[in-house]
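K.L.:
give me coordinates for this.
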Amino acid sequence: MGSTAAAIAARVKLGINIGNTLEAVNNSGIPHTTSQEGFWGNPAITQGLVDKYKALGFDAIRLPCSWDQYANASTAKIGDFWLNRVKDVVQYCINADLYVLLNIHWDDGWLENNVTVAKKDAVVAKQKAFWEQIATHLRDFDERLMFASANEPNCDTAEQMDVLFAYHQTFIDAVRSTGGRNAYRTLVLQLPSTSTDLAKTLWTKTPTDPAANRLVVEPHFYTPPNFCILTEDASWGKMFYYWGKDYHSTIEPDRNATWGEEETVDDHMALAKSLFVSKGIPVLLGEYGAPRRSNPLDLTKHLASRAHWMKYVTQQALANGIMPFVWDTGDLINRSTYAVKDQQGLDALLEGAGKK
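P.N.:
Prediction:
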């Protein structure tokens, strides 16, 4: 457990999320007594899948995870079967010599949607109870296991930020209280709405940690959302199919990005470096990604521009000392056969990480 957070960050050049799996939520029959891991359509995580990510060149895995649906509503006791299942998956990652980040994900929004003064006491109580159990159950893993307080907490005001600080402080205190290796484990704190821009004004302090140099902060990056998120045109903007100054289409010019291109990536990564990395606090880019679309008229250029986005964001994150973890829900490789489904995207990530 001797490595600082910065030392661990220096070893992670490329991470991937095993998304839409351990965090899958099924609101019927709660609390569940069996795993809902496959409820959103993905197969259960196996040692073979984790080994494949390692073989492809990834250094780390982020495990988005649900807990609330497996817990007693009165006592907050998480089912032992689920704690054991998550422990098995963490062990798969350690067996493959991968760093692994385990979080409390969206989890039906009990924390994410309630960063409010009115809900503060109830959320603090659940955050404390859950993390004491999770940390105790996983206490014996070495420094390759990191814990993350939340996922994307909805927070955009100073009042909400005070509440979010309380949630993060509760997380730190709960993990550290379990002792053993958890006294030194690297812990990851989410920025308000996982936005570096919001952190510029709202992140006015760093929560207190009895362990020195073991905290990391986490933004996410889906910019521009027209290219990365939209599945249909919105009132505030149209979908972009083509991104990057050298990747605009002459066939479908109304779908070219009009903002949020390379200079925006540069600015975001430089801001994260200025606010945190330069002050000795590592940054973990917990999610980033852009979909492959099937409807662009200039499909070859669309796919090339998407690969360019993935490579460029990865490259610029690392250039600013930021650990990149791409978001994936089963599009990169077939999670049953382990065959690569998106070679172009994989190559872009590996090139961006300096691995190809």
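
K.L.:
alpha carbons only for contacts and neighbour counts from here, please
P.N.:
Noted.

K.L.:
could you pull out the helices for the stretch 101-250 of the chain?
P.N.:
120-137, 158-177, 196-202, 225-228 (DSSP state H, counting those that start in this stretch).

K.L.:
format these as JSON lines; extra columns: mean neighbour count and distance to residue 45.
P.N.:
Below are those laid out as JSON lines (neighbours: other CA atoms under 10 Å; distance: least, CA to CA, whole Å):
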{"stretch": "helix 120-137", "mean neighbour count": "19", "distance to residue 45": "19"}
{"stretch": "helix 158-177", "mean neighbour count": "21", "distance to residue 45": "25"}
{"stretch": "helix 196-202", "mean neighbour count": "17", "distance to residue 45": "31"}
{"stretch": "helix 225-228", "mean neighbour count": "22", "distance to residue 45": "26"}
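
K.L.:
mind putting these in a markdown table, distance to residue 73 included?
P.N.:
Formatted as a markdown table, the helices of the stretch 101-250 of the chain follow (distance: least, CA to CA, whole Å):
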| stretch | distance to residue 73 |
| --- | --- |
| helix 120-137 | 10 |
| helix 158-177 | 19 |
| helix 196-202 | 33 |
| helix 225-228 | 36 |
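
K.L.:
to check against the first, give me the structure of this:
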Amino acid sequence: MSSKVRRAGLALFAATLALAGAAYGVTRAPAANAAVQLTGPQLVADMGAGWNLGNQLEANANGIPSETAWGNPVITQGLIDRVKASGFKTIRIPVSYLGKIGAAPNYTVDSAWLTRIQEVVNYAYNSGLYVLINMHGDGYKSVGGSWLICDASDQTTIKAKYQKVWQQVATKFASYNDHLIFESMNEEFDGQYGNPTQPCYSNIVAYNQIFVDTVRKTGGTNASRWLLVPGWNTNIEYTTGSYGFSLPTDTNRSSSIPSGEQRIMISVHYYDPWDFNGQEDGNITQWGAAATNPAKKSTWGQEDYMDSTLKKMYDTFVTKGYPFFVGEYGSVDKTSADPANNTYRANFAKALVATAKKYGGATAYWDNGYNGQYGFGLFNRSNNTVTQQGIINAIITAVGSTPPSSPPVSPSPSRTSASPSPSRSASSPAGTGACKVVNAVSAWNTGLTNNITITNTGTTAINAWNLVFTLPAGQAITGGWSATYSPASGTVTATNVSYNGTLAPGASTTIGYQATHTGNAGAPTGFKLNGSTCS
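P.N.:
Predicted structure coming up:
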């Protein structure tokens, strides 16, 4: 899928948004635990459900990478916590380098950009998730500043630049365990849809070989790390068929890898049928055997096609010890044309994930951060709330897991492991300075989530607190995070937990809950913090 299509509406914002700031905060060290080397089948099973942090680190403005250039906010630990709490175990983080690469012969990558990449990787990696990073927009002819062009004339320069960039990235992450996976590139092809051309495909194969050799030679865990390589445009037919793809050799890998095992995965994407999954109109809104309106259903690309297509990956690669990874799949929101569309989007996601699992592959849903007409978003990245619980449930169920009934969010950036169950602070509420409260409600059908940001606007610290508020009639809290809640309806008291009980002057904390409602999804009212009325 092209970069332009993948933006799904966010491009409207690109012209008016400035580059992200240069200051990104302190980078945490990688988790110290060593991961046991896994075989291909073990790896796929352990990766579970995957999700893409799309339109962020691969976004750019005039060829300069910027995580806010395509309309998304700055990435936070809170977002990653929400994704993990929703049941995902793997996060793919697309990355562009473009204008952040210096001149020949060293092609030095901007140190602040590498630091920011590492910081975002750490948000997920230090939480125990699998993380995949790639070279994403550098190979699109439609992207300003792109250079990894397989049919360009000066391949000697391109290959030298490619080698130097991956050498720097691999060195940066050489101490990270096998929960970090490198992907050589993204949808690399000559930009023309149709049968692959030569020698363009030969150059793609050469890039993959340079990538594997370069990463392995940097040593550390890189010598045994799982690596991910694509064929022509990550297309399954052009990767499994006789069109020019060949696997890279892996002669520089660690001797610790058993001779009969591989450490290379194959990258593919799946958006078939495109008229349902990506075409921005309201004509085809249903998919699969459960579709009720033949006029709204594509004439191809249903369950049987999906099964036979993914089976090609099994026959060609998995039987030889190479697992595959569907690094992107998903469907845009067409509920404006068909209110039932989300049901079919969930059905498609569930079928794709289950079929890939059946044939030895892992998956990652494409989320571009855009919610609304023709968006792929599952989460609101501005307030870290779920927007498509039904699709998430379908994905988590398809990998054989149970979706959390009330996913918590760890609010503390310093927490690097699964959060323990919240407990009441041992302290008694003290300090009644002025306060401000902001609600962020996201509702669906008969449910909602609300994140409440509490700010101490007074001049003295608040040490331990409780927040009293009144829910609208018909609402009942079913679960919450970052506070304890009692009772579930009516006038509720939220009491701080151990890690957010102190609010210095000007400091804020965010708590939240999920609730059911009977038609009124409004925000609570009448907030009082330790007895003081909040604005």
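
K.L.:
fetch the TM-score of the aligned pair.
P.N.:
After superposition, the two chains reach a TM-score (TM-score structural alignment, normalised by the length of structure 1) of 0.90; 341 aligned residues with a CA RMSD of 2.0 Å.

K.L.:
out of the helices of the stretch 101-250 of structure 1, nearest to residue 259 of structure 1?
P.N.:
helix 225-228 (9.4 Å; CA to CA).

K.L.:
so where in structure 2 does whichever helix or strand comes after the closest one end up aligned?
P.N.:
Counting by DSSP states H and E, the element after helix 225-228 of structure 1 in chain order, helix or strand, is helix 262-275. Using TM-score structural alignment, helix 262-275 of structure 1 corresponds to residues 303-316 of structure 2.

K.L.:
tell me which residues of that stretch come out buried.
P.N.:
303, 306, 307, 309, 310, 311, 312, 313, 314 (16 or more other CA atoms under 10 Å).

K.L.:
thinking again about what came up before, which one of the helices of the stretch 101-250 of structure 1 lies nearest to residue 215 of structure 1?
P.N.:
The minimum distance between residue 215 of structure 1 and the helices of the stretch 101-250 of structure 1 falls on helix 158-177, with 9.3 Å, by CA to CA.

K.L.:
chain center to that closest one, what's the gap?
P.N.:
In terms of CA atoms, centre = their mean, to the nearest Å, the gap separating the centre of helix 158-177 of structure 1 from the centre of its chain is 18 Å.

K.L.:
mean per-residue distance, that helix to structure 2?
P.N.:
Helix 158-177 of structure 1 differs from its equivalent in structure 2 by a mean of 1.4 Å after superposition (mean CA distance after the TM-score superposition for structure 1).

K.L.:
who's in contact with the match of helix 262-275 of structure 1?
P.N.:
236-237, 240, 272, 288-289, 324, 351-352, 355-356, 359-360 (CA atoms under 8 Å, 6 or more residues apart in numbering).

K.L.:
by neighbours, which of those residues wins?
P.N.:
Neighbour counts for the contacts of stretch 303-316 of structure 2, by other CA atoms under 10 Å, peak at residue 324, which reaches 28 neighbours.

K.L.:
wait, that residue sits on residue 262?
P.N.:
No - using CA atoms under 8 Å, residue 324 of structure 2 is not in contact with residue 262, being 11.9 Å away.

K.L.:
which stretches in structure 1 count as strands?
P.N.:
Using DSSP state E, the strands found in structure 1 span residues 15-17, 60-63, 99-103, 145-148, 187-190, 215-218, 220-221, 283-285, 287-288, 322-326.

K.L.:
of all these, which one is nearest residue 130 of structure 1?
P.N.:
Here strand 99-103 is closest among the strands of structure 1 (CA to CA), at 11.0 Å.

K.L.:
structure 2: matching residues for the closest one?
P.N.:
By TM-score structural alignment, strand 99-103 of structure 1 lines up with residues 130-134 in structure 2.

K.L.:
so how many other residues sit close to residue 5 of structure 2?
P.N.:
For residue 5 of structure 2, using other CA under 10 Å, the count is 14.

K.L.:
which SSE is it in?
P.N.:
Using DSSP H and E, residue 5 of structure 2 falls in helix 3-7.

K.L.:
so where in structure 1 does that helix end up aligned?
P.N.:
With TM-score structural alignment as the criterion, helix 3-7 of structure 2 doesn't align anywhere.

K.L.:
ok now that helix, how far from the chain's centre?
P.N.:
Using CA atoms, centre = their mean, the offset of helix 3-7 of structure 2 from its chain centre is 16 Å.

K.L.:
then stretch 320-333 of structure 1?
P.N.:
The answer for stretch 320-333 of structure 1 is 8 Å, by CA atoms, centre = their mean.

K.L.:
can you mark which positions in it are buried?
P.N.:
320-330, 332-333.

K.L.:
of the residues you listed, closest to residue 142 of structure 1?
P.N.:
Using CA to CA, the buried residues of stretch 320-333 of structure 1 come closest to residue 142 of structure 1 at residue 323, 19.4 Å.

K.L.:
which residue is the nearest non-sequential neighbour of the equivalent of the closest one over in structure 2?
P.N.:
In structure 2, residue 323 of structure 1 lines up with residue 362, judged by TM-score structural alignment. Sequence neighbours aside, residue 325 is the residue nearest to residue 362 of structure 2 in space, at 4.8 Å (criterion: CA to CA, 6 or more residues apart in numbering).

K.L.:
can you tell me how far the aligned partner of that neighbour in structure 1 sits from residue 165 of structure 1?
P.N.:
If you follow residue 325 of structure 2 across to structure 1 using TM-score structural alignment, you land on residue 284. The gap separating residue 284 of structure 1 from residue 165 of structure 1 is 18 Å, by CA to CA, to the nearest Å.

K.L.:
residue contacts, the closest residue to residue 266 of structure 2 other than its chain neighbours?
P.N.:
Distances taken as CA to CA, 6+ apart place residue 324 nearest to residue 266 of structure 2, at 4.5 Å, with adjacent residues excluded. Residues near residue 324 of structure 2 by CA under 8 Å, 6+ apart: 265, 266, 267, 268, 313, 317, 318, 360, 361, 362.

K.L.:
please redo it, this time with the cut-off set to 10 Å
P.N.:
40, 44, 228-230, 264-268, 310, 313-314, 317-318, 356-357, 359-363 (CA atoms under 10 Å, 6 or more residues apart in numbering).

K.L.:
check residue 132 of structure 1 too.
P.N.:
So residue 132 of structure 1 contacts 126, 171, 173, 174, 175, 176, 177, 178 (CA under 10 Å, 6+ apart).

K.L.:
so the third one makes contact with residue 210?
P.N.:
Yes - in this structure, residue 173 of structure 1 sits in contact with residue 210. The criterion is CA atoms under 10 Å, and the distance is 8.8 Å.
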